[in-house]
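S.K.: one predicted model, sequence on top.
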Amino acid sequence: MQVSFEDFKFNKQLLTAIADAGYTMPTEIQQRAITPILAGQDVMGVAQTGTGKTAAFVLPLLMKLKYAQGQDPRALILSPTRELALQIEENIKSFSTYMDLRTVVLYGGLGPKTQKEQLSKGCDIIVATPGRFLDLYLAGDIHTKSLKFLVMDEADKMMDMGFIGKIHRILEVVPRKRQNLLFSATMSELVHKIAGDFLAFPTLIEVTEQATPASTVVQRLYDVPNLKTKINLLQHLFMDDEAFHRVIVFCKTKTVADHVYAFLERKYGGENVRVIHANKGQNTRINSINAFKSGEVRFLVATDVAARGLDVSNVSHVVNFDVPIVIEDYVHRIGRTGRAFNEGVAITFCNPAEQYYINKIEKLIRQSIPVEKLPQEVFIEKTPFDEKQAIAREIDNQKRKEDPDFKGAFHEKKYAPKRGATRKKRSKR
């Protein structure tokens, strides 16, 4: 039986906002999470990115809060990154258009003055990164006694980023009697641990097998020997500007991201490309994401700082210029395309040292990524000596990780000079 948003007994204001946002049918996570949340249960939702997770907790939360009330926050939503915090705030604004609920978003990277002023005016919902929330709480700017709802979004990323200590500190300062919601794309041991500390007899909702990429994403893999050939392949693919009309290129490091950005800027002009990574200021990152969302910019080059919570519709392609080392990030990266029932394509470039991580990713997602042949038009560059050495060293390290007794080409060797070598040199003189 097909479920509609009317079946959840939402009020008219919420239903009108849902219709205005262009939502017609609830996704699976929304269908299964909204009713228990409305019933006041603790919920643990495991769902991949791009499945409508944010709306699954924002809609019932708004329904339960209904209207502005008092000075202090009644709901706290914790997010691992500022980008995701802003994304959640955007969702709340969109769905609460016809309600008078007040939301404040708190994150680091900016001075706290404006955020303190917003808090002093009163709010119903706080969306925050853990560090900034604690800073403002300890400074006396946040009073938690009225909190009725605590939501932890992207719990796995929170654990990866080392927030477990801050989360425990927050759990100490919020009221015991509250409704808890935890959402995660994957279920690591640390997520299990925090769930045990955080949730009371939760309703578990797992909409797909753990870490399964969205079925709307077509995956492709190219074996590419080195960095220069990766650039050549990128150039070849992007010649099809009709197909590759809105692309996110993911890189492992800031250095590689800047390198790819410089190439695309030279090739397609600065107005068509933006880069975001940890060295970019907060405003620059937000402006770049907004320019990409609005369609002004064709290419967004990013490190994994942008892999989560970046909700952009109609991303035609995700290109993994580098294979992610944190293998769960593969699912998050490719989840940026094929969102909300649209089809998308995820293309991964893999050098010999990255094959190790591809094997682990395939194990995680329980499927093989189809390998494509390099197009004939792509010029295969010779691997420079330094890069060849770095790849060989990395492969040695991987083998050593799997087998501690492995002695690779790069373990310490002491070479004795060959007998007669000096004599020969002298005779040549």
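M.R.: Alright, I've got the coordinates. Numbers count the residues shown, from 1 in each chain.
S.K.: contacts and neighbour counts: CA atoms only from here.
M.R.: OK.
S.K.: for the residue lying closest to residue 408 once chain neighbours are set aside, pull up the helix or strand it's in.
M.R.: Nearest residue to residue 408, sequence neighbours excluded (Cα to Cα, 6 or more residues apart in numbering): residue 396, at 5.4 Å. Here residue 396 is covered by helix 385-402, with elements defined by DSSP states H and E.
S.K.: residues contacting the residue nearest to the spatial centre of the chain?
M.R.: In the chain, the C-alpha closest to the average C-alpha coordinate belongs to residue 308, at a distance of 1.8 Å (Cα atoms, centre = their mean). Residue 308 is in contact with 49, 84, 332, 333, counting by Cα atoms under 8 Å, 6 or more residues apart in numbering.
S.K.: and it, helix, strand or coil?
M.R.: coil (DSSP: H, G, I helix; E, B strand; the rest coil).
S.K.: this is the other structure I want to compare:
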Amino acid sequence: MNFGAPWDSLKKSIPQVPDALLHILKSRFSFTNMTPVQECAIPLLCQHKDIAAQAETGSGKTFAYLVPIIVSLIEKIPRLLDVEDESLNESDPRSGYIHALIVAPTQVLAQQIYDVLIQIISRHYVLLLIGGTDAPIDQASGSLLDRPLVVATPGRLRYYLADGLVSLKDLEILIIDEADQVIVSKDFPYIRAKLPSQRRTGLFSATFDSVTEADLALLMRNPHVVKLYNAAKEQDMYIVPQNLVMWYKVVPYEQKLYMLLRHINALRSQHKADSPKKLIVFFMTCSMSQYMSFAFTHIFELLPDQQVGIYCFNGKQSQETKIKNYNSFLADTRFAVLFTTDISARGLDISDISHVLQFDPPKLIATYTHRAGRTARCYRSGDAGIFLGLEEIGIVSLLRTRGVPLRELTSEQDAQLFDVCTTDMPGCEFTNLITSPPASPDRSALTAEEFSTLQASIKELTQKTKKLTRALATNQQRASLAAESADSTTTAVQKMQSVIHTTIELPLNEARKRLSILLEQEKNYLEQKNYMYDHNLTKFLRQVQSEKREVFESCQRALETWLSGYNENEAKLIFNVEKLPLGEFAVSLGLLKLPNHNILRRKHINFKSVDIDVSKIVYSNPKREESRQVQLDISTRKKEAREQMRQERELSRHKEGSNEITEAIRTSLTQHALSHGNRVPAQFSGEARLLSLLKGGKITEDEFDEMIDDLALSGGKMSKNPAKIRKWRR
């Protein structure tokens, strides 16, 4: 595809560009013409100018700074482009100092830049500094082997700078990729202090939201700012590729996982060997991406011939696991899906990515365009979508005001991206999971909080009905006896019956009618509530969790971290976790029980746990399960020992009369409160404080008794035991 001027035209403005480099770009990378950012940035950097280049994702920014670096190095190292020259070794002379430094925010991006470089120049002249890898160290000098070109992440670079293994005093070119992320990182101020004042600097990113003019002034002198916008979008804050289709789909939370399954299945059915498709799915947290990879691996194992490859890539994995999964995803010729987090939102350049889906919204609004930019690379076409809950639709207007052309799916697009294809798997169990969506609850029905109020009203009316029924029976019996009495007149009996009818029968009938209505509402709510648990996909996921402990624990962590992450979203007014149907979402994930999270504790959650002992769920790995059983046994014995010690202390306190002291103090405090209000006498101030802590749940009954003992024995003075002092001061 022709984008701009041919690469050969560089010879006119930059005569020192070697023909061998242009030949490599054409033969190895199939480049014939430069992209706009390359056409603007390469001449400026080669002319020793500082630049800040902002261009859309996938626009060729990497080669915009690699070419000037190679041009400047080739004059010093003639053998630089001898990629396949095996005669080079670690003892060969190189430049003797770091000539150029490329800083990237993530290991993935740094590794990717390094992989591109070693296709152009010999690997003996490039040094990669990222976490999880060991850099070569010269045993004689104790410093890193001299490499003229270094690619590094901020954290790793700072580590080597602090240890004196790397020196930047002779640095000539500094390149910062995804500059808006690197500059605000905690390690960059330290790195900036080590930079020489005389150098060329290039900043490259798709967004510069977090980069201020002060940041530019600290890094560059009279920078040339290069901003490349689409012709029709000169006022956009965010720059998006022209060939990228960006859409959103409103999906109720109880259907999100099901709709993701339909999306993957629809793309799988369209996959062809001669036109490969790959999908990246972004999640908010590492744990959620890990659980989803477990879940979808088990789901697609139901398909014949393993037609879908599921891979997970997140920051919690070891470097070895990340590299293995990433390379497997690239090499898979089937329809492959990568479940990942924002670790892949920047710089990940895979040509086969045809679709991107954001299952969860990003924490930062600017990250949306970076996620979407993993497809439509180098002016190819691409498709990027996001699932939004009914409560999150406000983000669409916000993104549009920032220049993101986000549109709701048309019916035609919806059919293409979410059509249920089961023709190639008749009778397969997978068909049962995908043919019908989970029923959505009636949004006009009661919320969990309203249902709780309803139950309280039912309880109150039930008690009132019983009380009125007893009163009616008693008073009717009295009226009957009065009617039989010779002393009672007809008028008196009628008056008594009228009073009974007015004060008891009418309120009782009204209470019964109201109770009947509320009981009907309760019945409807419970019937509506149970719809979630009957879907085949939910049953399947719960069955998997009940058989494999690693999946069960992964699902628990997934919801916990997701709740915390969602609560930290930049757009809190739109993404408010308190408004979400958390119970329905938890059921759709297949949770067996709710995790212990403060958000779940303070809300009424529409969720029914599975009636099984989750401690009996075993790991599929025998060694891991054996280790768990050993830990369980140790924990059980410790618990029994603690209980035995507690009983012995309690028995000892009974013998010493401690309980009588405690009860006397409590009685005295109660009597004083009745006669003097809330004022506590000075001699009981310590005991009152302890009693307050006990009632507030800050200390246990045993701790209360123990501290009362200390007060009694010390004459009301606080114990010198540090542990007890900490308890006192809580």
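M.R.: It's in. As the structure is a prediction and not an experimental result, all values here were calculated from the model.
S.K.: that older thread, what residue in structure 2 is paired with the residue nearest to the centre of structure 1?
M.R.: In structure 2, residue 308 of structure 1 lines up with residue 346, judged by TM-score structural alignment.
S.K.: and that match, how close does it get to residue 270 of structure 2?
M.R.: The spacing between residue 346 of structure 2 and residue 270 of structure 2, counted by Cα to Cα, to the nearest Å, is 27 Å.
S.K.: then residue 362 of structure 2?
M.R.: Residue 362 of structure 2 is 28 Å from residue 270 of structure 2, where distance means Cα to Cα.
S.K.: please identify which of those two sits among more neighbours.
M.R.: residue 362 (24 against 14; other Cα atoms under 10 Å).
S.K.: aligned to the more buried one, what sits in structure 1?
M.R.: In structure 1, residue 362 of structure 2 lands on residue 324 (TM-score structural alignment).
S.K.: got the contact list for its match?
M.R.: 251, 252, 330, 357.
S.K.: most neighbours, which of the residues you listed?
M.R.: residue 330 (25 neighbours).
S.K.: so after the helix or strand where it lies, what's the next helix or strand?
M.R.: Per DSSP H and E, residue 330 of structure 1 falls inside helix 328-334. Using DSSP H and E, the helix or strand that follows helix 328-334 of structure 1 in sequence is strand 344-350.
S.K.: counting by contacts, list what that next one packs against.
M.R.: strand 217-223, strand 317-320 (3 or more Cα pairs under 8 Å, 6 or more residues apart in numbering; DSSP states H and E).
S.K.: tell me which residues of the helix or strand following that strand are tucked away?
M.R.: Per DSSP H and E, strand 344-350 of structure 1 leads on to helix 355-365 as the next helix or strand towards the C-terminus. Residues of helix 355-365 of structure 1 classed as buried: 356, 357, 358, 361, 364, 365 (neighbour count, 16 or more other Cα atoms under 10 Å).
S.K.: tell me which of these is nearest to residue 232 of structure 1?
M.R.: Of all those, residue 232 of structure 1 sits closest to residue 358, with 21.4 Å by Cα to Cα.
S.K.: counterpart of the closest one in structure 2?
M.R.: Using TM-score structural alignment, residue 358 of structure 1 lines up with residue 396 in structure 2.
S.K.: quick one: contacts for that match?
M.R.: residue 406.
S.K.: over to the one 5 residues further on?
M.R.: Residue 401 of structure 2 makes no contacts at all, as judged by Cα under 8 Å, 6+ apart.
S.K.: so where do the strands sit in the stretch 1-150 of structure 1?
M.R.: Using DSSP state E, counting those that start in this stretch, the strands of the stretch 1-150 of structure 1 run over 43-46, 75-78, 103-106, 125-128, 149-152.
S.K.: with mean neighbour count added, can I get those strands in a markdown table?
M.R.: Putting these into a markdown table (neighbours: other Cα atoms under 10 Å) gives the following:
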| stretch | mean neighbour count |
| --- | --- |
| strand 43-46 | 24 |
| strand 75-78 | 24 |
| strand 103-106 | 22 |
| strand 125-128 | 26 |
| strand 149-152 | 23 |
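S.K.: compare these and give me the one nearest residue 378 of structure 1.
M.R.: strand 43-46 (40.5 Å).
S.K.: alright, that wraps it up for me.
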